[in-house]
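**Student:** following is a predicted model, sequence given first.
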Amino acid sequence: MSTLHAPFRYDFVGSFLRPAHLKQARLDFEAGRIDQAALTAVEDDCIRELVEKIKEIGYHVITDGEFRRSTWHLDFMWGFNGVEHRKTVDGNTTFNAEAAMIDDTYMTGKISVKNHPFVDHFKFVKALEDENTVAKQTIPSPGQFYAYFTGSELLKKTLEFYGTEEAFAEDVVKAYGEFVQEIYAAGCRNLQLDDCVWGGMVNPKLAVELTGREGAELEAYKALILKLNNDVIAQAPEDLAINTHVCRGNYHSTYFSSGAYDGVADLLFGEENVNAYYLEYDDERSGGFEPLAKISAEKKVVLGLVTTKRPELEDKAAVIARIREAEKYIPLDRLYLSPQCGFASCEIGNKLTEEEQWAKLKLVKEIAEEVWG
């Protein structure tokens, strides 16, 4: 299976609810009650248990559930030289009126990467592959990394080290290219670029607030985000499948953005050179399926029709009906099914139980087998 590529007909985004004893171990580590080796041992055990459960219910892709991370994106950034972080005192990001406790992350110099910790994290999961499963690695997209450090709040700090945004963009592409080579050498053939930039851009007002740009300047910024992603993809080995997940925010069952894909479809769907898109379509915040007509070439779409934000199980017939609706805009053989996002983009997790999490994944598989056979 190590040569097969995601997506699969029934799939998932990547993160899972952290078991209670893993959360406790992380608290104990932060308080100095256990050392790194003890924490790693707990993480290892929890990841093995997670992968066994994924295999048990019949999925073909495995991840570490992001169990070694605090957040879906910042831990990756912390693996770069030139990036530091500290515990936030107050919530620093608002998700649907809930303050998110996410570490303050900032630059201390020009970025570079070598021996990124995620490479060893991947090797651990890679060793758990079998004849029916393949491991994938999830990371924030290059555009996400760039946007984080050039947004309205952090741009001034970035320019202290780089002078120009263009110089920073060049280093982002270079560092990501080096990471891709490292993870590829470790055996990775499925890489997923998680991306909240496009999820923010679907909301015109929020796009201005996040970037500090508007009008022609904002449009140029969108084009640059696209170029960064494509430049990194272009450098990657041909047999590395690179997919992307577009997210509108996923913290403790809340979100930070709403809006249909229409406003970003030309760039995101028409010009980003990924193999597949994992798209949120679990409620009205995502709009209709019409923008899927902009998906270029033979690219695939993973419909996120089952929500990870609420515990209630979706109605099977209703989900199938929505798949049939999406089929009007893109052929069924290029459509796939998954939950709309991970179950725990941050370690706090969404507001459902592990049992409810697995029920969601079983439903996704059941529906996919009925639709695609």
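**Tutor:** Arrived safely, thanks for sending.
**Student:** contacts and neighbour counts: CA atoms only from here.
**Tutor:** Fine.
**Student:** and the strands in the chain?
**Tutor:** 61-62, 81-86, 93-95, 98-100, 104-112, 134-135, 137-140, 190-195, 241-246, 276-280, 300-306, 335-339 (DSSP state E).
**Student:** mind checking which of the ones you listed is nearest residue 175?
**Tutor:** Nearest of these to residue 175, taken as C-alpha to C-alpha: strand 104-112 at 5.4 Å.
**Student:** and the closest one, what's buried?
**Tutor:** 105-107, 110-112 (16 or more other C-alpha atoms under 10 Å).
**Student:** for it, packing partners?
**Tutor:** Here strand 104-112 touches strand 81-86, helix 155-162, helix 165-185, going by 3 or more C-alpha pairs under 8 Å, 6 or more residues apart in numbering; DSSP states H and E.
**Student:** same thing but at 10 Å, please
**Tutor:** helix 74-78, strand 81-86, helix 142-150, helix 155-162, helix 165-185 (3 or more C-alpha pairs under 10 Å, 6 or more residues apart in numbering; DSSP states H and E).
**Student:** thinking again about what came up before, tell me which of the buried residues of strand 104-112 is nearest to residue 195?
**Tutor:** Closest to residue 195 out of the buried residues of strand 104-112 is residue 105 (17.5 Å), distances taken as C-alpha to C-alpha.
**Student:** in space, what's closest to the closest one - neighbours in sequence excluded?
**Tutor:** residue 85 (4.3 Å; C-alpha to C-alpha, 6 or more residues apart in numbering).
**Student:** ok, that neighbour - contacts?
**Tutor:** 74-75, 77-78, 102-108 (C-alpha atoms under 10 Å, 6 or more residues apart in numbering).
**Student:** burial count for residue 218?
**Tutor:** As a burial measure, residue 218 scores 17 neighbours (other C-alpha atoms under 10 Å).
**Student:** likewise for residue 20?
**Tutor:** Residue 20 has 8 nearby residues by other C-alpha under 10 Å.
**Student:** same check, this time on residue 36
**Tutor:** Using other C-alpha under 10 Å, residue 36 has 13 other residues around it.
**Student:** and the closest residue to it other than its chain neighbours, how many neighbours?
**Tutor:** Excluding its sequence neighbours, the residue lying closest to residue 36 (C-alpha to C-alpha, 6+ apart) is residue 29, at 7.0 Å. Close neighbours of residue 29, defined as other C-alpha under 10 Å, add up to 16.
**Student:** and here's the other structure:
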Amino acid sequence: MRVNTVSCHRPDPVLRFTLGITLAIAISYGLNWTLSYVMPVFLAKFFADRPTPGAGTVKELLCAMTATVVIALVVSKGVTQYPVILLLLIALVMLWAYYLFQSPSWNFFAVILMIAILLIPYVGLVDPALPVLLGEGLMVSGVGAVAIYWLMYRLFPEPEQGETSPRVTMNSGPRLTIAVNALFISFPVIAYFYYFQISGALLTMAFIGILSLQLTRAGSKKLSQFLLLTNVIGGLLAVLAYELLVTVPWFPFMLALLALFAAVVSRRLYSEPDKAPLYAAIFSAMLVVLGSVLASGDKQMGISFYARIGQIALAGLYLVLAAGVVDRSAQG
């Protein structure tokens, strides 16, 4: 009996995803540079959104690095001394990120742009020297994610087809209208954090920025339901993983546990592509919440973790309510 050699040698995307995410977590949590915990998030988005690496991936990375440097330089020049101008600048760049994220060729650039414009000016309010440090950490995470993404496709190559368009399905409505709706949902809570300079706001704003980008996806028409599921399931997975890691505080166990989560999520992601935005957002939410605490090395990690979970839960509740308003206005 003949064996189908093509199917035997076809790479398993679940294996590629799992090994790549595990390697990214091992490097980022082990070396622990500034914003290291976002590297696995970037990598997960690559695997979820793009079929193969190519020149477009490098182009987005170079543009993202340039944008990060520009934002850090603008902040270091003293724009934080003018709150109204600062908030207007943040809103405009967020709108641009939402708009670009709807283009399959620019969604990685949009993710880094969103994180940069939310976090870099915020740390600039505390210390003018911090924006450059944060920008460097963000660029290292982006370069690391691209390098691991490229490596995984070299180890588990797809059949030769050249670089194709990302696999995600985007919204068919007017891009600017969709971007404005996403900004309407997320910006008020961002302005609140900036105005009151809430302690521990960096994690929450990173969570909101990454999650709110998914509102531009075609699978997110019911914005409030999407946000509710993402917040609840992502938060519960983070709490479950955290409690297990507190019980067994061993680095290899952490890698094995998160590899298991990655395998389960990736299997769902590839077997149900119509729900891929939901699964990707849930996994990103878990990685951002859990990773920021594990990478911090805080001696009071338990208190820090649940304080951050509570802050994110309140911000998530606001997003769900605001998205409900948008849903009702769209139906009306």
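**Tutor:** Thanks, I have it. It should be emphasised that the depicted structure is a prediction, and the values quoted were computed from it without experimental measurement.
**Student:** care to give me the TM-score?
**Tutor:** After superposition, the two chains reach a TM-score (TM-score structural alignment, normalised by the length of structure 2) of 0.27; 145 aligned residues with a C-alpha RMSD of 6.2 Å.
**Student:** for the contacts of residue 85 of structure 1, which two are the farthest from each other?
**Tutor:** Distance extremes for these: the farthest pair is 102 and 108 at 18.5 Å, using C-alpha to C-alpha.
**Student:** need the buried residues of strand 104-112 of structure 1 in JSON lines (columns: distance to residue 234 of structure 1).
**Tutor:** Shown next, in JSON lines, are those (distance: C-alpha to C-alpha, whole Å):
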{"residue": "105", "distance to residue 234 of structure 1": "28"}
{"residue": "106", "distance to residue 234 of structure 1": "28"}
{"residue": "107", "distance to residue 234 of structure 1": "27"}
{"residue": "110", "distance to residue 234 of structure 1": "23"}
{"residue": "111", "distance to residue 234 of structure 1": "21"}
{"residue": "112", "distance to residue 234 of structure 1": "19"}
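**Student:** closest to residue 354 of structure 1 out of the residues you listed?
**Tutor:** Once C-alpha to C-alpha is applied, the member of those that ends up nearest residue 354 of structure 1 is residue 105, at 29.8 Å.
**Student:** surely that closest one meets residue 145?
**Tutor:** No. Using C-alpha atoms under 10 Å, residue 105 of structure 1 is not in contact with residue 145, being 11.4 Å away.
**Student:** overlap in contacts of those two?
**Tutor:** In contact with both residue 105 of structure 1 and residue 145: 74, 77, using C-alpha under 10 Å, 6+ apart.
**Student:** how about the helices of structure 1, start to end?
**Tutor:** Remark: helices assigned in structure 1 by DSSP state H are 20-30, 36-56, 74-78, 117-126, 142-150, 155-162, 165-185, 197-201, 204-211, 215-235, 265-271, 316-326, 354-372.
**Student:** next, the contact list for residue 146 of structure 1, please.
**Tutor:** Here residue 146 of structure 1 is in contact with 155, 165, 168-169, 171-173, 197, 224-225, 228-229 (criterion: C-alpha under 10 Å, 6+ apart).
**Student:** give me the buried entries from these.
**Tutor:** 155, 168-169, 171-173, 197, 224-225, 228-229.
**Student:** winner for burial among the helices and strands packed on strand 104-112 of structure 1?
**Tutor:** For these, the largest average neighbour count (mean count of other C-alpha atoms under 10 Å) is found in helix 142-150, namely a mean of 22.
**Student:** tilt between it and helix 215-235?
**Tutor:** Calculated by axes from the mean of the first three to the mean of the last three C-alpha atoms, to 10 degrees, helix 142-150 of structure 1 forms an angle of 130 degrees with helix 215-235.
**Student:** for the helix or strand residue 195 of structure 2 falls within, what is the distance to the chain centroid?
**Tutor:** Secondary structure from DSSP states H and E places residue 195 of structure 2 in helix 175-196. Distance, stretch centre to chain centre, for helix 175-196 of structure 2: 17 Å (C-alpha atoms, centre = their mean, to the nearest Å).
**Student:** can you give me the helices in structure 2?
**Tutor:** According to DSSP H, the helices that structure 2 contains are 5-8, 13-31, 39-49, 55-76, 83-101, 107-126, 130-155, 175-196, 201-213, 223-247, 251-271, 276-296, 301-331.
**Student:** ok, for the spatially most central residue of structure 2, nearest residue in space, not its chain neighbours?
**Tutor:** Central residue of structure 2 (C-alpha atoms, centre = their mean): residue 210, 4.2 Å from the mean position. Of all residues not flanking residue 210 of structure 2 in the chain, residue 111 sits nearest, at 6.6 Å (C-alpha to C-alpha, 6+ apart).
**Student:** pretty sure that neighbour sits against residue 64.
**Tutor:** Yes. Under the criterion of C-alpha under 10 Å, residue 111 of structure 2 makes contact with residue 64 at 8.9 Å.
**Student:** what is the burial count for residue 329 of structure 2?
**Tutor:** Residue 329 of structure 2 has 9 neighbours, counted by other C-alpha under 10 Å.
**Student:** that one: what's it in contact with?
**Tutor:** Contacts of residue 329 of structure 2 (C-alpha under 10 Å, 6+ apart): residue 323.
**Student:** and it, how close does it get to residue 98 of structure 2?
**Tutor:** 20 Å (C-alpha to C-alpha, to the nearest Å).
**Student:** then residue 204 of structure 2?
**Tutor:** Residue 204 of structure 2 is 18 Å from residue 98 of structure 2, by C-alpha to C-alpha.
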